[in-house]
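Undergrad: Sequence and predicted structure are below.
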Amino acid sequence: MSSYSHPRANTAREWGTQIVEVRSNNRNGKDRPPQVVGSSTKPEPKGGAPGCAILDPIHIPRKSSSTTRMSKSTLPIVRFTCAVLVLLAAQLGAAQSNPSPVGEWLVTLDIFGTPLQQVLTLKSEGGKLTGSMRGRGRSEIEGTIAGNGVHFVTRQEKETNGEYEGTITADGMSGTAQVFGPKPELRIPAKWAARRVPAITPAPPQRHEFVPTKFHRAFSPFIEPVLHIKSGDSVHTTTVDAAGKDEKGAARVLGGNPETGPFFIDGALPGDILKVKLNRVRLNRDWAGSDDFLVPRAADASLGREMKYEPGEVRWKLDRERGLAMPEKPGEHMSRFAIPVKPMLGCVATAPGTTGQPVPTGDSGGFGGNMDYNEIGEGAIVYLPINIAGALLYVGDGHALQGDGELNGNALETSMDVEFTVEVLKDKKLSTPFVETDQYFEAMALAGSLDDAFREATGRLTRWLMDEYKLTPSEAAVVMGSSVEYRISEVADRNAGVVARLRKDRLAMLGR
């Protein structure tokens, strides 16, 4: 038996394929079972078909007459098996080089340096892309994918409002876009990048104790969060008063409704709704401060002339045991004036979007903010929009008591002991801010005038009836006309606030 070295053996060993010689030890011409006499042990190359060389008869050396050839009947099977393995390896390599676009993505659209976050949900079938883009409204997606290239357009109410080109890699997607303006010929160039939305690992709800050391005077999407929490978690914390003083009366920050937070809620995405349940809103000191005049919006010309231009401060004593508030230095006609406290939060807000400037904490808008509604107290639920990933929740501006409208410019301003629970609501259609109490569902509107706020609040509650209870416009009008109630929540600041509300016992009589 002679030894033999095939000229291809070295190359095969370098790549980790196996070289097999099948020999006969029977000198009389009768074949014995084939024997393996040599193989390499190096790892196989990426993208190759593992083990093909051991099956390929062209790798089997034939030097002497004693070397046995593979039977003709076996040869087609061997070649077919190798072809299948090579094809599967090629498909695997292609799948690895072209990641799937299917799933949920957090998109950052850069328009002239201003970032806008949206959520992109994609499905793919036969090279076609479908799905949706949500954030400031919701758009439907249609597009294609070829290799690692993607192209899609966004449409809202059948009107195209954007076109996107890009590439997909293992790390994410990126490319360029055209954002359509109000006129078809107006197209704004933009860049975009997307990363996959990470999966949230289910976990039991946690209760967090948070002691604030820093407070903020703006509702901003750019402030670093003080704490990361999950949907279902609760936070126990404290707030300073509108002047920046804590429960001991110590000044901690410049006044102007300083806020506790922001709190980052894992899994909260643009287009979702944040549900904030106020489990505890309690007084934590024995005094509050207010003013002794009426804001201009609340006074006619005659009364306005009699009011002070420079209001005087009124200091209130808070009797926490009896739950009463009374002026420390009452006027001669107010010596017996002691009224029940009703602790509330003037400010509950999520961060506004990144397209505008941070909003001062004395202001309000669709994100909530300085709403100054006296029903936002212990037991109330506030629904707010999520404009950026994480939501960034702010709370503050505690009031021991406030009449409708906050007519003095300040209510009974005090620090507060607060506990809340958060929940992220997916695919919830709700015009926010929205408030729920034990007896009412309430739509809040904040606008430049009471007239505008009244119309907006009425429209929001009517639309909610139609969406939630599937009422026709006529049916919703009948419910509103017979059962709606209104509250003036705020007239002290830039925005006036009007709340339209319906009793839950009336709503219970409606079919869905």
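TA: Now that the structure is in, tell me what you want to look at.
Undergrad: use CA for all of it now, contacts and neighbours both
TA: Fine.
Undergrad: which residues in the chain form helices?
TA: Assigned by DSSP state H, the helices in the chain fall at 9-15, 75-97, 301-306, 450-469, 473-483, 504-507.
Undergrad: okay, the ones you listed, which one's buried deepest?
TA: helix 450-469 (a mean of 19; mean count of other C-alpha atoms under 10 Å).
Undergrad: which helices and strands sit right next to it?
TA: Where contact means 3 or more C-alpha pairs under 8 Å, 6 or more residues apart in numbering; DSSP states H and E, helix 450-469 is packed against strand 440-447, helix 473-483, strand 496-503.
Undergrad: need the ones you listed in TSV with distance to Pro385, can you?
TA: What follows is the helices and strands packed on helix 450-469, written out as TSV (distance: least, C-alpha to C-alpha, whole Å):
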stretch	distance to Pro385
strand 440-447	13
helix 473-483	24
strand 496-503	17
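Undergrad: Which one of those lies nearest to Gly377?
TA: strand 440-447 (13.6 Å; C-alpha to C-alpha).
Undergrad: Please work out which residues outside that closest one touch it.
TA: For strand 440-447, contacts defined as C-alpha atoms under 8 Å, 6 or more residues apart in numbering pick out 364-366, 371, 431-436, 453-454, 456-458, 460-461, 495-504.
Undergrad: Return a ChimeraX selection command for the buried portion of those residues.
TA: Only the buried entries of the contacts of strand 440-447 go into this ChimeraX selection, using 16 or more other C-alpha atoms under 10 Å:
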select :364,365,366,371,431,432,433,434,435,436,453,454,456,457,458,460,461,495,496,497,498,499,500,501,502,503
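Undergrad: what about versus this one:
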Amino acid sequence: MTLLSPMPIPAQQSSKVAALNLAGEWIFEMDGDAQPQRVVLAFNGDTLRGAVYGQSFVVSLAANRVQFSVGDFRWRGTVRGDSLVGWLGIAPDSSRWTGVRFRPPAAPRAFKVDPSTFPRAYSGTTAPVLRIAAGDTVHTTTLDAGGWGRGAFGARGNKRSPGGNPLTGPFYVEGAVPGDVLVVTLHRVRLNRDWAFSGTSLVETAIDPSYATERQTPATPPDNKWTLDTVALQGRLTAPSPALRDFTVPLSPFLGVVATAASTEYAPSSRESGSYGGNMESARLREGTTIHLPVSTMGAQLYLGDGHAAQGSGELTGDAMETSLDVSFTVAIKRWGFAELTRAEDATDIMSIGVAGSLDAAMRRASSDMARWLTTDYGLTASDVALVMGFALQFDIPDVVPPGFGVTARIPKAALRTLVRPTRK
């Protein structure tokens, strides 16, 4: 038998192979900089190129070492499989940097998650229940605001968490970095039990002080339980007063909470809402809706919860028709989206959801974001925006329960279809 020795690879060819192996998407993180950078290394001809902080660079390769310059800063690193570790700076000062290659799965995946822990804050440091990627679909469940699951009311073992909007999640989305927008499409939001509970008095933020003092509290507290017909989608009080014995409510299940982690430094309570989404209480966050959430932490850290069977504007009773839900969703990443607040769209409308400490401030946030949306995505001038919003925009008030107030600015897609978009070159 004749043994053949491997032919040596010429240095030029070896360098080309190394460059091809490095080509792809990376996430760079630099000590002292809280903003990671998504970097795409592309091999073109005989050159490996990329860009970081908006500046282009050309990579020099020598064995497992890389080097490039960005302005006056020299970057040096060592390749370790799918990682880069090195130093950058202007001599003699330098700081550490790392790069991690992002490899998306070959095909979309589907997961079924039966949660066993239920956080009550939008934390960026809570261990994820699952790591997913763009295109993946998740089937899961949520508890109601009181911590009850899909079992019968009062059933042993059905109280799975303390109350206060226990959450399902977080779901870590591979490849999502701060500055991106996480796009969540709700494919299924369904009732999974036949009962709910609600508040029974108007919250004081929705009424005048005079009415708050003159209203009479019943000697016997009214029953707050609802019976849900999950087929006909009708709800009725389980033990109504004589006046409400024929009162029914059409059911339209939705998620009161859809959120990304607010930060790695602080974690708002799951009762709160803000630019990250949160406890928005919008009845439009239902099956078929797509939600656009700002990303503030690595992996976005997606949370869901606070299922409702129905709710009027404002969640005026403090607790809406609180229930548990079965939910299926898919995620995508809009890169470099840099959103300031939550947006949503369904078959009929686009929506900007403003949250603030007062209704007027929330309204200004929502209408300002809608104006920016029409400017950037539809190419409208400021006067075009004013005319479209002046005659097509509608405001909804999903939440008047402290600490945050919510206003949704909504424009029907029927009006948007009449707009002539600019031709993109």
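TA: Now that the structure is in, tell me what you want to look at. Since the model is a prediction, treat every value here as computed from it, not as a measurement.
Undergrad: Take the helices of structure 1 and write them to TSV, including distance to Lys277 of structure 1.
TA: Listed next are the helices of structure 1 as TSV, based on distance: least, C-alpha to C-alpha, whole Å:
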stretch	distance to Lys277 of structure 1
helix 9-15	63
helix 75-97	45
helix 301-306	39
helix 450-469	20
helix 473-483	26
helix 504-507	18
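Undergrad: Would you tell me which of those gets closest to Gly289 of structure 1?
TA: The nearest among the helices of structure 1, by C-alpha to C-alpha, is helix 301-306 at 22.5 Å.
Undergrad: average offset between that closest one and structure 2?
TA: Superposed on structure 2, helix 301-306 of structure 1 shows a mean distance of 2.0 Å to its aligned residues (mean C-alpha distance after the TM-score superposition for structure 1).
Undergrad: Trace Ala362 of structure 2 over to structure 1, please.
TA: Ala362 of structure 2 maps onto Ala453 in structure 1 when the alignment is built from TM-score structural alignment.
Undergrad: Is its match in contact with Val498, as I believe?
TA: Yes. Assessed by C-alpha atoms under 8 Å, Ala453 of structure 1 is found in contact with Val498 at 5.5 Å.
Undergrad: Now do the same contact list for the most centrally placed residue in structure 1.
TA: Per C-alpha atoms, centre = their mean, the C-alpha nearest to the average position across structure 1 is that of Leu269, at 1.5 Å. Contact partners of Leu269 of structure 1, counting by C-alpha under 8 Å, 6+ apart, are Leu106, Gln118, Val119, Ile386, Asn387, Ile388, Ala389, Gly390, Ala391.
Undergrad: same question, Thr462 of structure 1
TA: Listed by C-alpha under 8 Å, 6+ apart, the contact set of Thr462 of structure 1 reads Ala476, Ala477, Met480.
Undergrad: Looking at the residues you listed, which one is closest to Phe420 of structure 1?
TA: Using C-alpha to C-alpha, these come closest to Phe420 of structure 1 at Met480, 31.4 Å.
Undergrad: what lines up against that closest one once you look at structure 2?
TA: Using TM-score structural alignment, Met480 of structure 1 lines up with Met389 in structure 2.
Undergrad: Can you flag which of the contacts of Leu269 of structure 1 belong to strands?
TA: Leu106, Gln118, Val119 (DSSP state E).
Undergrad: of the residues you listed, closest to Gly172 of structure 1?
TA: For those, the nearest to Gly172 of structure 1 is Leu106 (9.8 Å; C-alpha to C-alpha).
Undergrad: Tell me the residue in structure 1 aligned with Glu204 of structure 2.
TA: So, by TM-score structural alignment, Glu204 of structure 2 is matched to Pro296.
Undergrad: Now that match. Nearest residue, chain neighbours left out?
TA: In space, and not counting its chain neighbours, Pro296 of structure 1 is closest to Gly304: 6.9 Å by C-alpha to C-alpha, 6 or more residues apart in numbering.
Undergrad: now Ser83 of structure 2
TA: Val100 (4.7 Å).
Undergrad: quick one: what's aligned to that neighbour in structure 1?
TA: Checking TM-score structural alignment: Val100 of structure 2 goes with Arg196.
Undergrad: Same check on Glu287 of structure 2?
TA: Counting by TM-score structural alignment, the partner of Glu287 of structure 2 is Glu378.
Undergrad: So the match of Val100 of structure 2 sits against Pro101, correct?
TA: No. Arg196 of structure 1 is beyond contact range of Pro101, at 9.3 Å (criterion: C-alpha under 8 Å).
Undergrad: Neighbour count for the two, which is higher?
TA: Pro101 (23 against 18; other C-alpha atoms under 10 Å).
Undergrad: residues near the nearest residue to that one once chain neighbours are set aside, how many?
TA: Leaving out its chain neighbours, the residue that sits closest to Pro101 of structure 1 by C-alpha to C-alpha, 6+ apart is Leu122, at 6.5 Å. Leu122 of structure 1 has 19 neighbouring residues, counting by other C-alpha under 10 Å.
Undergrad: Equivalent analysis for Ala243 of structure 2, please.
TA: 7.
Undergrad: so what corresponds to it in structure 1?
TA: Ala243 of structure 2 maps onto His333 in structure 1, by TM-score structural alignment.
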